[in-house]
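**Q** Here is a sequence with its predicted model. Questions after.
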Amino acid sequence: MQPSPAEIARTLAAGHLPAVAHIACHPAPLPVRHVTDTQGRPLLLVPTEGTLSAALRPQPGNDDTALVLDIRDVPPMASSPALGRVWVSGWASRLSGDEARAAALDYANTDACGDLLDVGRTQGLYRMDVAEVRFERNENLAEIDPDDYAEASPDPLRAVEFDLIADLADHHLAEMGDYVRRQLGKAARPEDEPRVVRLDRYGFLVRMGSRSARLAFPRPVTDHHDLAHLLHPILCRRCAA
């Protein structure tokens, strides 16, 4: 199994990667801090004074502003392939009162930054209603149904993917190499030195020189603790014996 385009789009948009906003009537893209709520709607944390706040100000007669959130994957390692790029289009409106307080809690679930304490004063929170989602990977562009995007869930390992891969490389390289060779069987070459270069809830991608292979977990994992439980028989030499 592999993540679906909708799941990858939700993962990229979740808030762990930098984003820029292309805002209607503004000539240039602007960096923006964001996360997504449980429905995949982006929440934008914006200083109340500055270019971004001015650009998001609705035109006379409107309550919201059209924009496109542009997010590119940043691979965890230099040798890791990128997941792609997602564009989330819609309309953003500034929240106030109870809506702003509830959105601040949603934001803190992903990024508990100190600026959330200043929402309503020096910081404002905007929520995007999603109208269109486009996902690009390897120069292939796909339209994702907004309902499929909303129903998908971001990958639970993305925020700690770098740490997990680094730990496997630093402390479990031999065990992982043995495991990969057993899984690949005759397809593995003696000179291969498998290295994990990407991890997600469904499995991991290993690179062996110029070749790569994807190995699936017996089931999707729910978080990094579940992953540790699943990998324990592989990484523990005594268990493997």
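**A** Yes, it's here.

**Q** going forward, measure contacts and count neighbours with C-alpha atoms only.
**A** OK.

**Q** ok, the closest residue to residue 154 other than its chain neighbours to residue 157 distance?
**A** Ranked by Cα to Cα, 6 or more residues apart in numbering and with sequence neighbours excluded, the top spatial neighbour of residue 154 is residue 11, at 4.1 Å. As for residue 11, its distance to residue 157 is 10 Å (criterion: Cα to Cα, to the nearest Å).

**Q** what does residue 178 give?
**A** Distance from residue 178 to residue 157, by Cα to Cα: 23 Å.

**Q** Give me the more crowded residue out of the two.
**A** residue 157 (20 against 14; other Cα atoms under 10 Å).

**Q** Okay, helices next: where are they in this structure?
**A** In the chain, the helices defined using DSSP state H lie at 5-13, 51-55, 97-110, 146-151, 161-171, 173-184, 224-235, 237-240.

**Q** Of those helices, flag the one that's most buried.
**A** Of all the helices of the chain, helix 5-13 carries the top mean neighbour count, a mean of 25, counting by mean count of other Cα atoms under 10 Å.

**Q** which strands and helices sit next to that helix?
**A** strand 65-72, strand 85-94, helix 146-151 (3 or more Cα pairs under 8 Å, 6 or more residues apart in numbering; DSSP states H and E).

**Q** okay, pairing it with this:
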Amino acid sequence: MPSAAERTRTLVQSTCSAVLLIPGAERLRLEQLTPEARAVGPDGEIFLLFPADAPPVRAATHAQDDELPVVLELTDVAPVSVPHRIRGRAWVAGWLTCLPGVAEPGRMMLRLEAYEASVDDLWGASEVDPEEFAAASPDPLHAHETELLQHLHAAHGEQVRELSTLLGERSAALVPTRDVAPLALDRFGLRIRFSAGPHHCFDARFDFPEPVRDVGGLRRELHRLFDAARS
């Protein structure tokens, strides 16, 4: 399974929603605290792009000792329609500073130097060491996950449903099953959510024999899963 640091790094570098929580800014609209872009530097620092007049920029500019304590909160929502669509959240706390002259006119780049982080997702809740976060790599499929899950759901729904035949005795918990949808995908495997209604859900994880490295390897593993379900 992916480590907590890898899962957090994947969320930070994904397209999931993010807001910057700043002391005293509770009444601001979420869009005012949402970066236009974000990236992770070689030492684990997080770069956040904002309009030059955004509240986080003003707060960082006027912070005492030029450092502002903030928390970057990330929320991961399943890209297909399933009950309980929030798949996880991550929080990165650190010091925020401005980097003048880095961004184009009208924008300001902010740097978040993490001192603690945590994640609470489908794998569980874990604290994340900042050094481990800096050394971690995002999942190699993260840039394609949304498209792949939506394609599986729209074009291969029946094959996804057939994966229940691989669950053995656990399949008894799936009756009656109303909806089946691919919930999450990473280099280690595929997670499916079976639902008999909004209050009766069952997740099943289908692990690959070996972690895949790219979309080509993923396609081969998915075909292997579908063939096993039909046999």
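**A** Now that the structure is in, tell me what you want to look at. All values derive from a computational prediction rather than experimental measurement.

**Q** Looking at the helices and strands packed on helix 5-13 of structure 1, which one is packed in the most?
**A** By mean count of other Cα under 10 Å, those have strand 85-94 as the most buried, with a mean of 23.

**Q** report the angle between the axes of that strand and helix 5-13?
**A** 60 degrees (axes from the mean of the first three to the mean of the last three Cα atoms, to 10 degrees).

**Q** Isn't residue 126 of structure 1 up against residue 92?
**A** Yes - between residue 126 of structure 1 and residue 92 there is a contact under Cα atoms under 8 Å: 5.9 Å.

**Q** Would you reformat the helices and strands packed on helix 5-13 of structure 1 as TSV and include distance to residue 30 of structure 1?
**A** Listed next are these as TSV, based on distance: least, Cα to Cα, whole Å:
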stretch	distance to residue 30 of structure 1
strand 65-72	10
strand 85-94	14
helix 146-151	24
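
**Q** Residue in structure 1 paired with residue 111 of structure 2?
**A** Alignment note (TM-score structural alignment): residue 111 of structure 2 maps to residue 127 of structure 1.

**Q** Ok, residue 204 of structure 2 next?
**A** In structure 1, residue 204 of structure 2 lands on residue 213 (TM-score structural alignment).

**Q** Quick one: residues contacting its match.
**A** Taking Cα atoms under 8 Å, 6 or more residues apart in numbering, we find residue 213 of structure 1 in contact with 205-207.

**Q** of the helices of structure 1, which approaches residue 20 of structure 1 most closely?
**A** With Cα to Cα as the criterion, residue 20 of structure 1 lies closest to helix 51-55 of the helices of structure 1, at 10.5 Å.

**Q** can you name the residues of structure 2 that that closest one overlays?
**A** The aligned range for helix 51-55 of structure 1 is 55-59, by TM-score structural alignment.

**Q** neighbours around residue 179 of structure 2, how many?
**A** Residues near residue 179 of structure 2, counting by other Cα under 10 Å: 16.

**Q** Could you check how far the nearest residue to it once chain neighbours are set aside is from residue 159 of structure 2?
**A** Among residues not flanking residue 179 of structure 2 along the chain, residue 195 sits closest, at 5.1 Å (Cα to Cα, 6+ apart). Noted for residue 195 of structure 2: a distance of 16 Å to residue 159 of structure 2, by Cα to Cα.

**Q** try residue 209 of structure 2
**A** Taking Cα to Cα, one finds residue 209 of structure 2 at 19 Å from residue 159 of structure 2.

**Q** and what of residue 96 of structure 2?
**A** 47 Å.

**Q** Now do the same for residue 109 of structure 1: its match in structure 2.
**A** Match for residue 109 of structure 1 (TM-score structural alignment): no aligned residue.

**Q** let me fix that: residue 32 of structure 1
**A** So residue 32 of structure 1 corresponds to residue 35, using TM-score structural alignment.

**Q** quick one: contacts for the residue lying closest to residue 117 of structure 2 once chain neighbours are set aside?
**A** The shortest distance from residue 117 of structure 2 to any non-neighbouring residue, by Cα to Cα, 6+ apart, is to residue 92 (4.3 Å). Contacts for residue 92 of structure 2 were tallied using Cα under 8 Å, 6+ apart; they are 71-73, 114-118.

**Q** now for residue 92 of structure 2: what does it line up with in structure 1?
**A** With TM-score structural alignment as the criterion, residue 92 of structure 2 matches residue 88.

**Q** which one in structure 2 is aligned with residue 229 of structure 1?
**A** So residue 229 of structure 1 corresponds to residue 220, using TM-score structural alignment.
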